[in-house]
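# Give the three-dimensional model of this entry:
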Amino acid sequence: MKSLIQAVVIATVLAAPVASFAQSNQPVTRAQVRAELIQLEKAGYQPTRSDPYYPADIQAAEARVAAQNGTAQPAVSSYGGVANGSSDSGRAVSANGTKSIYFGN
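As a prediction, this is how the structure comes out:
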């Protein structure tokens, strides 16, 4: 019986952090979105600028805001890491010379 109580206590202690990091299912209000946008603009993000490198500037502003708030996220996100290399298979493509339309017949 003592081991059962001990197992329940250990399971409760291990499950407590899961509940503390759970996100609320409440939708974000318009005021919260506006406040976040103002905070991002103060951090250097310009939503009206036409930028071909869009994700980089907003991510940099979000990182600055997170650093100011003390809630910096780890460098690795839930999207996975960056591939270190790549490989190709097959053979190199060679240009075919000009051939007659009757070639091979």
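# only C-alpha atoms for contact and neighbour calcs from this point on.
Will do.
# what number of residues lie near residue 67?
Residue 67 is flanked by 12 other residues according to other Cα atoms under 10 Å.
# this one next, for a side-by-side:
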Amino acid sequence: MKSFLKAVAVAAVLAVPAISFAQQQQPLTRAQVRDELVQFRAAGYDPADWMHYPENAQAAEAKIQAQKAGQAYGPSTTGTSQYGQ
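Okay, here's the model as predicted:
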């Protein structure tokens, strides 16, 4: 029984650093929250429209994610060119 307790203690000692390492995310600052709210409003989210709250928030989040995905890989490729004129 003592060896079992020792094994549990050793496992706990080894697991604590891994758990504490995973929780090192910093909380958002007030400025970051304000920036996110500005992005949501620019994407069409209206906080006063509480009748359609989940749908509006999800649509705005999807629009923001699509914009971020489009920006991640370079400039827009939908433009036109008049080369040689």
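# Need the TM-score from the superposition.
The TM-score (TM-score structural alignment, normalised by the length of the second structure) is 0.51; 49 aligned residues with a Cα RMSD of 2.1 Å.
# how about stretch 56-71 of the first structure: buried residues?
57, 58, 61, 62, 63, 64, 65 (16 or more other Cα atoms under 10 Å).
# Please tell me how far residue 46 of the first structure sits from residue 9 of the first structure.
Distance of residue 46 of the first structure to residue 9 of the first structure, given as Cα to Cα, to the nearest Å: 51 Å.
# Look at those two and report which has more neighbours.
Neighbours per residue, other Cα under 10 Å: of residue 46 of the first structure and residue 9, the larger number sits with residue 46, 15 against 12.
# Please name the residues that touch that one.
Not one residue lies near residue 46 of the first structure by Cα atoms under 8 Å, 6 or more residues apart in numbering.
# Is it in a helix, a strand, or coil?
Put simply, residue 46 of the first structure is coil when judged by DSSP: H, G, I helix; E, B strand; the rest coil.
# and what of residue 60 of the second structure?
When classified by three-state DSSP, residue 60 of the second structure comes out as helix.
# Residue 25 of the second structure now?
Residue 25 of the second structure - assigned by three-state DSSP - is coil.
# since we're on it, how many residues are nearby?
7.
# Ok, residue 24 of the first structure next?
Using other Cα under 10 Å, residue 24 of the first structure has 7 other residues around it.
# Break down the first structure into its helices, ranges please.
2-20, 30-42, 54-69 (DSSP state H).
# what's the longest one in contact with?
Applying Cα under 8 Å, 6+ apart, helix 2-20 of the first structure turns out to have no external contacts.
# Same check on stretch 31-45 of the first structure?
Contacts for stretch 31-45 of the first structure (Cα under 8 Å, 6+ apart): 47, 57, 58, 61, 62, 64, 65.
# 7 Å instead, please
For stretch 31-45 of the first structure, contacts defined as Cα atoms under 7 Å, 6 or more residues apart in numbering pick out 57, 58, 61, 62, 64, 65.
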